[in-house]
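> Prediction below, plus the sequence it came from.
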Amino acid sequence: MHRKQSKATQERHERMLNELYKVPGNDTCADCTAKNPRWASYSLGVFLCIRCASLHRKMGTHISKVKSCSMDCWTLPEIQHMKQLGGNACVNSQINPNASSNLPIALDDDHVMEKYIRDKWERKIFASNSSSNHSTPAASQEDLVLLPTPSLSSTSSSLVSSPIPQQHVFAGRNVAEAIEPSSYNPFLSADHFQVTQTQAQPHHHHKHVISTTPFSAAALTTNPFLQQQQKLGMPFATNNPFIQHPF
């Protein structure tokens, strides 16, 4: 409850409201565009006709606080708040920028107008629709995230350093140990192959390559299968396909 104002204070506040009323856009209702609105929602900062003012009251004071411009007492903070918000045109540009397209055709229907006013002020669906249309601007070049592209040198080095499966090439180990003739292999005969080590160019990894030089005869004497063939007087199997095409 406001304390009782003097007549001079009321007249001064009424003159201030009349000055706000002269602002372009405040001479029509902020909701239905009816002329000469003599009511106002000082919490929302807009001038209203008497019918729209009654619909604002139905929404509750937590949404809109309504007063008559001529019959109610206004305080200086309420008038200053109306002035700060800028009036009907300024408020509608934020809460309902497309007012002409959103305004219902049946303005005389109170139920239609009540739904429109609640959608506008309580649910704010017209403001959210307008903001969603402009809230996703196209991504600029500054917003794009550029992934690093590997250089040619790094790509080449990765290809050289990556393991390449290749027959008869063994890197980083003693190939003689890897493919040394086993003493129990029955398929080996006089056409054994000797393993030699060759070193590639300095800028590549060391490689061990199989050559076709036959083993010495001394190496064959350790093979028990060949020893058994010698005792039985059997010839060596020189046409063994495993020997002709090793690996």
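Noted; the coordinates are in hand. Numbering: from 1, shown residues only.

> contacts and neighbour counts: CA atoms only from here.
Will do.

> Go through the chain and flag its longest strand.
The single longest strand within the chain, with elements called by DSSP state E, is strand 207-214.

> What are the buried residues along it?
Neighbour-count burial for strand 207-214 flags 207, 208, 209, 210 (criterion: 16 or more other Cα atoms under 10 Å).

> try stretch 77-84
Within stretch 77-84, the residues that count as buried by 16+ other Cα under 10 Å are 79, 82, 83.

> Going by contacts, tell me the helices and strands next to the longest strand of the chain.
strand 169-171, strand 193-195 (3 or more Cα pairs under 8 Å, 6 or more residues apart in numbering; DSSP states H and E).

> after that strand comes which helix or strand?
Downstream of strand 207-214, the first helix or strand assigned by DSSP states H and E is helix 217-220.

> Mind giving me the packing neighbours of that next one?
Checking 3+ Cα pairs under 8 Å, 6+ apart, helix 217-220 ends up next to no helix or strand.

> follow-up on the earlier one: any idea which of the buried residues of strand 207-214 is closest to residue 220?
Checking the buried residues of strand 207-214 against residue 220 with Cα to Cα, the nearest one is residue 210 at 18.5 Å.

> In space, what's closest to that closest one - neighbours in sequence excluded?
residue 195 (5.3 Å; Cα to Cα, 6 or more residues apart in numbering).

> wait, isn't the one you found in contact with residue 176?
Yes - in this structure, residue 195 is within contact of residue 176 by Cα atoms under 8 Å, at 6.3 Å.

> Between these two, which is the more surrounded one?
Using other Cα atoms under 10 Å, the more surrounded residue of residue 195 and residue 176 is residue 195, with 20 against 14.

> okay, pairing it with this:
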Amino acid sequence: MIILAATPIGNLGDATRRLVEALENATVVAAEDTRTTQRLLAGLGIENRPRLIALHDHNEKQRAGELVALAREEDVLVLSDAGMPTISDPGYGLVAAAVEAGVTVTALPGPSAVLTALAIAGLPTDRFTFEGFVPRKEGERAQAFAALAAERRTMVFFESPQRIAATLDDLATAFGADRRAAVCRELTKLHEEVLRGTLAELADRVRAGVRGEIVLVVAGSSARGIPFPDAVTHVLELVRDGARLKAAAAEVSAETGHSSRELYQAALAVRG
């Protein structure tokens, strides 16, 4: 069978007993980075040295058939560098190929950066959406955020420390500066840190630079399906028709569910 195994996202103490047992008995391990897997074996004090096969984004299509064939004869343990394989990591193509071939697929659950960040962010957890890595290009990032502006569920993103400030700025533009969020850094590690506040506040706090792996959690919209930029445009239209800005913001807030203060500030900024 194919066995997807979650590995620690930082602290080796989070390795499950089932993961340790699987590594002690594995004969074949498909690993996102074989060097990372070797360090994991050493860190957990495991003397077993299984056959390591690299399985990453650039070779998964070519390797899937080979691994599925192997899994007909023996168990193939699949590892990503951290967390659960297939979740913004290699493995989906292999799983799809195994399912199509009638090969059993199972999982050893364990650490998850997505769920850990969601649990400690202090934002609603009843419904959420995982959006994966934020697009690198500015235009694609703006387009993606515009499409999510009316999303009611809490959103979870992966982002690099080099781009987190720019991403928070773009989110503030698309969602409104006062939308609540949390920047979760170095989860489960020695220097774990969670920064909570509005998108604008967080952008200012990380502008000087941050280090480590980051999971960004953003509150969903309270609006009734109307994107924030469209609501701001409506406020400006009412003002052009003679309404006072404060009154226009309050009216559109009542219609859309967006914050009256956010609408007022955004419209004021557009007017200059």
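Thanks, I have the structure now. Quick caveat, the model's predicted, so the values are computed rather than measured.

> Post the TM-score for the overlay when you can.
Here the superposed chains carry a TM-score of 0.21, computed using TM-score structural alignment, normalised by the length of structure 1; 85 aligned residues with a Cα RMSD of 5.6 Å.

> Is it possible to get CSV of the buried residues of strand 207-214 of structure 1 that adds distance to residue 133 of structure 1?
CSV is the format used below for these (distance: Cα to Cα, whole Å):
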residue, distance to residue 133 of structure 1
207, 65
208, 68
209, 69
210, 72
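
> out of the helices and strands packed on strand 207-214 of structure 1, deepest packed?
Compared across these, strand 193-195 shows the largest average neighbour count, a mean of 19 (mean count of other Cα atoms under 10 Å).

> Show me the contact partners of that strand.
175, 176, 209, 210, 211, 212, 213, 214, 215, 243 (Cα atoms under 8 Å, 6 or more residues apart in numbering).

> Next, count neighbours for the last one.
Put plainly, it is residue 243 of structure 1. Residue 243 of structure 1 has 17 nearby residues by other Cα under 10 Å.

> quick one: what helix or strand has it in it?
Going by DSSP H and E, residue 243 of structure 1 is in helix 241-244.

> quick check, nearest of the buried residues of stretch 77-84 of structure 1 to residue 114 of structure 1?
Distances from residue 114 of structure 1 to the buried residues of stretch 77-84 of structure 1, taken as Cα to Cα, are shortest for residue 82 (23.1 Å).

> Do I have it right that that closest one meets residue 46?
Yes - counting by Cα under 8 Å, residue 46 is a contact partner of residue 82 of structure 1 at 7.3 Å.

> check contacts around residue 30 of structure 2.
Contacts of residue 30 of structure 2 were listed using Cα under 8 Å, 6+ apart, and they are 52, 53, 54, 55, 76, 77, 78, 79.

> Wait, a helix at it?
No - under DSSP: H, G, I helix; E, B strand; the rest coil, residue 30 of structure 2 sits outside any helix and is assigned strand.

> do you know how far the residue nearest to residue 46 of structure 1 when sequence neighbours are not counted is from residue 231 of structure 1?
In space, and not counting its chain neighbours, residue 46 of structure 1 is closest to residue 88: 4.9 Å by Cα to Cα, 6+ apart. For residue 88 of structure 1, the distance to residue 231 of structure 1 equals 119 Å [Cα to Cα, to the nearest Å].

> okay, those two: which has more neighbours?
Each of residue 88 of structure 1 and residue 231 has its neighbours counted (other Cα under 10 Å); residue 88 has more, 24 against 8.

> Pretty sure the more buried one sits against residue 48.
No - counting by Cα under 8 Å, residue 88 of structure 1 sits too far from residue 48 to count as a contact (9.1 Å).

> Which stretches in structure 2 count as strands?
Assigned by DSSP E, the strands in structure 2 fall at 2-5, 28-31, 51-54, 76-79, 105-108, 128-133, 154-159, 180-185, 193-198, 214-218.

> Including distance to residue 97 of structure 2, could the ones you listed go into JSON lines?
Below are the strands of structure 2 laid out as JSON lines (distance: least, Cα to Cα, whole Å):
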{"stretch": "strand 2-5", "distance to residue 97 of structure 2": "11"}
{"stretch": "strand 28-31", "distance to residue 97 of structure 2": "15"}
{"stretch": "strand 51-54", "distance to residue 97 of structure 2": "17"}
{"stretch": "strand 76-79", "distance to residue 97 of structure 2": "14"}
{"stretch": "strand 105-108", "distance to residue 97 of structure 2": "10"}
{"stretch": "strand 128-133", "distance to residue 97 of structure 2": "22"}
{"stretch": "strand 154-159", "distance to residue 97 of structure 2": "27"}
{"stretch": "strand 180-185", "distance to residue 97 of structure 2": "34"}
{"stretch": "strand 193-198", "distance to residue 97 of structure 2": "39"}
{"stretch": "strand 214-218", "distance to residue 97 of structure 2": "30"}
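
> helices or strands up against the biggest helix by length in structure 1?
Criterion DSSP state H: the longest helix present in structure 1 is helix 7-21. Helix 7-21 of structure 1 is packed against helix 76-85, with contacts defined by 3+ Cα pairs under 8 Å, 6+ apart.

> how far off helix 7-21 does the helix it packs on point, in degrees?
Here the directions of helix 76-85 of structure 1 and helix 7-21 differ by 10 degrees (axes from the mean of the first three to the mean of the last three Cα atoms, to 10 degrees).

> list the buried ones in the following helix or strand past helix 76-85 of structure 1?
Per DSSP H and E, the first helix or strand lying C-terminal to helix 76-85 of structure 1 is helix 88-95. Neighbour-count burial for helix 88-95 of structure 1, counted by 16+ other Cα under 10 Å, picks out 88, 89, 91, 92, 95.

> In a helix, residue 67 of structure 1, correct?
No - per three-state DSSP, residue 67 of structure 1 lies outside any helix segment and is strand.

> Would you quantify the distance from it to residue 80 of structure 1?
Taking Cα to Cα as the measure, residue 67 of structure 1 falls 15 Å from residue 80 of structure 1.

> Could you check how far the residue nearest to residue 16 of structure 1 when sequence neighbours are not counted is from residue 51 of structure 1?
Leaving aside its chain neighbours, residue 16 of structure 1 sits nearest to residue 79 (7.4 Å; criterion: Cα to Cα, 6+ apart). Using Cα to Cα, residue 79 of structure 1 is found at 22 Å from residue 51 of structure 1.
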